[in-house]
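Novice: sequence? don't have it. structure:
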């Protein structure tokens, strides 16, 4: 068991006020990953999903019309 974990359990750990600011490189990395994820979801996956749904609706319409 580390002394830091033991101190945190005892209430003597570092407070949030003692933490420094987040380095700029982490903000840039986070923004880049978030931007890529938004692009993949909205630009790539959403049209694919809509195409699959449209194909299912057409198939259902044709199946009902064939009865």
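Specialist: Okay, I see it. Computed from a predicted structure; not experimentally measured.
Novice: make it CA atoms for all contacts and neighbour counts henceforth
Specialist: Fine.
Novice: Do a quick rundown of the helices in the protein.
Specialist: 3-9, 24-39, 46-66 (DSSP state H).
Novice: now these as JSON lines including mean neighbour count?
Specialist: Output for the helices of the chain, formatted as JSON lines (neighbours: other C-alpha atoms under 10 Å):
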{"stretch": "helix 3-9", "mean neighbour count": "11"}
{"stretch": "helix 24-39", "mean neighbour count": "11"}
{"stretch": "helix 46-66", "mean neighbour count": "11"}
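Novice: and the comparison structure, right after this:
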């Protein structure tokens, strides 16, 4: 696992794109039969994204 992490091709996903994350997202979209997927680094972030998708007004 350490060798895979050390040899992984990475970039800045915010400014450009991360080829490893892009491959993971593409594969997960295929597996789940969806148009696209989004990698989030924690369950908490995933939960937050899920809730915010259903909110029409935020921050009030």
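Specialist: Okay, I see it. Computed from a predicted structure; not experimentally measured.
Novice: What would you report as the TM-score here?
Specialist: Once the chains are laid over each other, their TM-score by TM-score structural alignment, normalised by the length of structure 2 reads 0.30; 21 aligned residues with a C-alpha RMSD of 2.1 Å.
Novice: What about residue 27 of structure 2, how many residues nearby?
Specialist: The local packing of residue 27 of structure 2 (other C-alpha atoms under 10 Å) involves 14 other residues.
Novice: name the element it belongs to?
Specialist: Element membership for residue 27 of structure 2 (DSSP states H and E) is helix 19-32.
Novice: Tell me the helix or strand right after that helix.
Specialist: helix 43-53.
Novice: Please name every helix or strand in contact with that following helix.
Specialist: Packed against helix 43-53 of structure 2, as judged by 3 or more C-alpha pairs under 8 Å, 6 or more residues apart in numbering; DSSP states H and E, are no other helices or strands.
Novice: thinking again about what came up before, what residues sit buried inside the helix holding residue 27 of structure 2?
Specialist: Using 16 or more other C-alpha atoms under 10 Å as the test for burial, helix 19-32 of structure 2 gives 21, 25, 26, 28.
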